[in-house]
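Novice: got a predicted structure here, sequence first:
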Amino acid sequence: MEGVIECNPHKEVRTAGKLKPAAKATQLSKEEGLELEALFVAGDANQDGVLTFSEFREILRTADSTVSHQIALRMFRETLCFMPDGGDSISPFAFATVAHAHGIKAPPAVVFNLLKKTWLQIQDDINPEKMKDDEQKHDAEELKDAIEETLKSQADPALGVQNFRKFVLTFCGGKGESQGPPSAEEGADDESE
């Protein structure tokens, strides 16, 4: 029955592992939306703008350990259905909207906890080929130091997520020349699964 789901993420919200009507759900504020979108970015290990179910589940597990596998799967499907095209991808905004409807919060401590997990996870994906010259090595070290300092101080989650995204897009992944991070406009258009 879990395979059949109505594509209406506003119909129900989760509380204490159960679903209830969304009528009591509160409107997503701009601040809450930005916090949840930062959580999305912190959980997207390869910064491709696409969340696998595994990444999606880890985000939820970090934000609220009471979310069951079934609820996470249902939320994932709701988020896909939230997308205008019927969904094979999830935008950060769609994630934020559905997560909020289900009572998921993203205070700085949660964002930093997830960012720390994801930062450790991507260490094996750092591509030395993208740090061949001294300038690239210097840039990589500066970003790495900035990320680690932000994780240690837990002072600015938005800056931590921004630096993480820039590092992954610039110094991780495939062989060859660095493509560099996308522009702000490209980053805003990213979608995920």
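Specialist: Looks like it arrived, so ask away.
Novice: contacts and neighbour counts: CA atoms only from here.
Specialist: Will do.
Novice: and the helix or strand encompassing Leu114, what other elements does it pack with?
Specialist: Assigned by DSSP states H and E, Leu114 falls within helix 108-121. Judged by 3 or more C-alpha pairs under 8 Å, 6 or more residues apart in numbering; DSSP states H and E, helix 108-121 is in contact with helix 30-43, helix 53-63, helix 134-153, helix 157-171.
Novice: alongside the first one, take a look at this:
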Amino acid sequence: MQRCDWVNSDPLYINYHDHEWGIPLYDDQKLFEMLNLEGAQAGLSWYTILKKRENYRQAFDGFDPSKVIHYDERKIAELLLNPGIIRNKRKIQAVIDNAHAYHRVVEEFGSFRTYIWGFVDDKPIMNHFSSSEDVPSSTALSLRMSKDLKKRGFKFVGPTICYAYMQAIGMVNDHLTTCFCYPSSTC
């Protein structure tokens, strides 16, 4: 069975590729989680973050924005001592800032899903790349998303992070044409 060439032999990574990456995700809390995990990836590999995902979920109360919004300096200090996550104060603070921004977006749009999927008019973009070298690291759309997220107070949401986020949540399906998951949005 042929997969995208970025997948290694770790069953965790294979499962992520086969059952999550590129598959449309619409649950608000999971969309919030993925946005923050993609931000945590900045300067690192997704594989590093994926291996720590369960630790992140425990450390950040399941990425429940209603809980994260109440984190204070004591909680930040606790998180900075947690070896199961990336202990970067700016990235930890970003999750808290993002929870505040998330609540403002939900207040304005009714749901985070409505806001984020509005960038693609609720229709996943299906790309047709045969080589990972052809897959862009950012696009005009991810740049527009990044600017809008930043304007709303989100952190660690540059255009490259936004494009990786779009791929992860299925707004963009970049499974290679040689991958068994192409062209469907489910493997």
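Specialist: Perfect, thanks for sending it. Since we're looking at a predicted model, the values are computed, not measured.
Novice: care to give me the TM-score?
Specialist: Between these two chains, after superposing, the TM-score reads 0.27 (TM-score structural alignment, normalised by the length of the second structure); 86 aligned residues with a C-alpha RMSD of 5.7 Å.
Novice: mind listing what's buried along the helix holding Leu114 of the first structure?
Specialist: The neighbour-count check on helix 108-121 of the first structure (16 or more other C-alpha atoms under 10 Å) flags 108, 110-116, 118-119 as buried.
Novice: can you put the residues you listed in JSON lines and add distance to Leu73 of the first structure?
Specialist: Below are these laid out as JSON lines (distance: C-alpha to C-alpha, whole Å):
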{"residue": "Pro108", "distance to Leu73 of the first structure": "25"}
{"residue": "Val110", "distance to Leu73 of the first structure": "21"}
{"residue": "Val111", "distance to Leu73 of the first structure": "21"}
{"residue": "Phe112", "distance to Leu73 of the first structure": "24"}
{"residue": "Asn113", "distance to Leu73 of the first structure": "22"}
{"residue": "Leu114", "distance to Leu73 of the first structure": "19"}
{"residue": "Leu115", "distance to Leu73 of the first structure": "22"}
{"residue": "Lys116", "distance to Leu73 of the first structure": "24"}
{"residue": "Thr118", "distance to Leu73 of the first structure": "21"}
{"residue": "Trp119", "distance to Leu73 of the first structure": "24"}
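Novice: mind listing what the nearest residue to Pro108 of the first structure once chain neighbours are set aside touches?
Specialist: Among residues not flanking Pro108 of the first structure along the chain, Pro157 sits closest, at 5.9 Å (C-alpha to C-alpha, 6 or more residues apart in numbering). Residues in contact with Pro157 of the first structure (C-alpha atoms under 8 Å, 6 or more residues apart in numbering) are 38, 108, 111-112, 150.
Novice: can you check Phe109 of the second structure too?
Specialist: Contacts for Phe109 of the second structure (C-alpha under 8 Å, 6+ apart) come out as Tyr115.
Novice: now do it against Lys147 of the second structure, distance only.
Specialist: 17 Å (C-alpha to C-alpha, to the nearest Å).
Novice: quick revisit: just the buried residues of helix 108-121 of the first structure now: which is nearest Phe76 of the first structure?
Specialist: Among those, Leu114 lies closest to Phe76 of the first structure (C-alpha to C-alpha), at 18.0 Å.
Novice: mind listing what that closest one touches?
Specialist: Counting by C-alpha under 8 Å, 6+ apart, Leu114 of the first structure has contacts 39, 42-43, 59, 62.
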